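**Q** need a structure here:
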Amino acid sequence: MNENVRLTAWVRGRVQGVGFRWFARENALRIGGLTGFASNLADGRVQVVAEGTREGCERLLDWLRTGDTPGRVEGVTEIWGEPRGGYGGFEIR
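**A** Prediction:
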């Protein structure tokens, strides 16, 4: 079963000022069917919220964790939940 889910991921490392949010958006759009946003946080992390199929969100999470990202990812923490809706696409905030 491939139900819709909400992924919230916090990416830490050197991920601000290197195009990481654009990378996250590009990959979310490439996967297709994902909505949400990527946003810089005051503590230097990037928060990525994605809603869509579990498979799509898991693919995005895999991309966030790979070494083939802008900057340097030191770790990713994620939580899963129920989709809340309200996103018109995948935004950079």
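**Q** from here on, contacts and neighbour counts on C-alpha atoms
**A** Fine.
**Q** Could you count how many residues lie near Arg54?
**A** The number of residues packed near Arg54 is 19, by other C-alpha atoms under 10 Å.
**Q** run this one through as well so I can compare:
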Amino acid sequence: MTAPEPATAWAGARCIRCFVSGRVQGVSFRASAAQEAQQLGITGYARNLPDGRVEVLACGDANALERFKAWLHRGPSAAEVAAVACETQDYRPLSGFATR
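**A** The predicted structure is shown next:
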């Protein structure tokens, strides 16, 4: 299966910034998020925060972002997601999905 093309500045493209809390560090959450994002054609990044949360910026079309947001609520099998708080942001063109 070929991954969808990354989003460009079309009308349906947007970004979301999410903060994921729970047992989300040290369980391959960022790497798994990157893999999921790439399969959905989403660009952005995932990074650990000092307070134990993971911050995720994801940009793409609305349908892909909804699927990605649903994945964030589950995470990889070793994670225990307690909460996901997201806010919509204006679209910005990014290249790939990075782990920081």
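**Q** quick one, helices of the first structure?
**A** For the first structure, helices defined by DSSP state H occupy the ranges 20-31, 54-65.
**Q** what does the last one correspond to over in the second structure?
**A** Against the second structure, the aligned range for helix 54-65 of the first structure is residues 62-73 (TM-score structural alignment).
**Q** returning to what we had before: out of the helices of the first structure, nearest to Ala42 of the first structure?
**A** helix 20-31 (14.3 Å; C-alpha to C-alpha).
**Q** Now the match of helix 54-65 of the first structure on the first structure. Mean distance?
**A** After superposition onto the first structure, stretch 62-73 of the second structure sits on average 0.6 Å from its aligned residues (mean C-alpha distance after the TM-score superposition for the first structure).
**Q** The helices of the first structure: which one's closest to Val46 of the first structure?
**A** Closest to Val46 of the first structure of those, according to C-alpha to C-alpha: helix 20-31, at 7.3 Å.
**Q** Next, the angle from that closest one to helix 54-65.
**A** For helix 20-31 of the first structure against helix 54-65, the angle by axes from the mean of the first three to the mean of the last three C-alpha atoms, to 10 degrees is 150 degrees.
**Q** compared with the second structure, how much does helix 20-31 of the first structure deviate?
**A** Averaged out, helix 20-31 of the first structure is 0.7 Å away (mean C-alpha distance after the TM-score superposition for the first structure).
**Q** what's the closest of the helices of the first structure to Glu91 of the first structure?
**A** So among the helices of the first structure, helix 20-31 is nearest, using C-alpha to C-alpha, at 6.9 Å.
**Q** Identify the residues contacting that closest one?
**A** With C-alpha atoms under 8 Å, 6 or more residues apart in numbering as the test, helix 20-31 of the first structure has contacts from 34-35, 37-40, 46, 48, 50, 56, 59-60, 63-64, 69-71, 90-92.
**Q** Many thanks, we can stop here.
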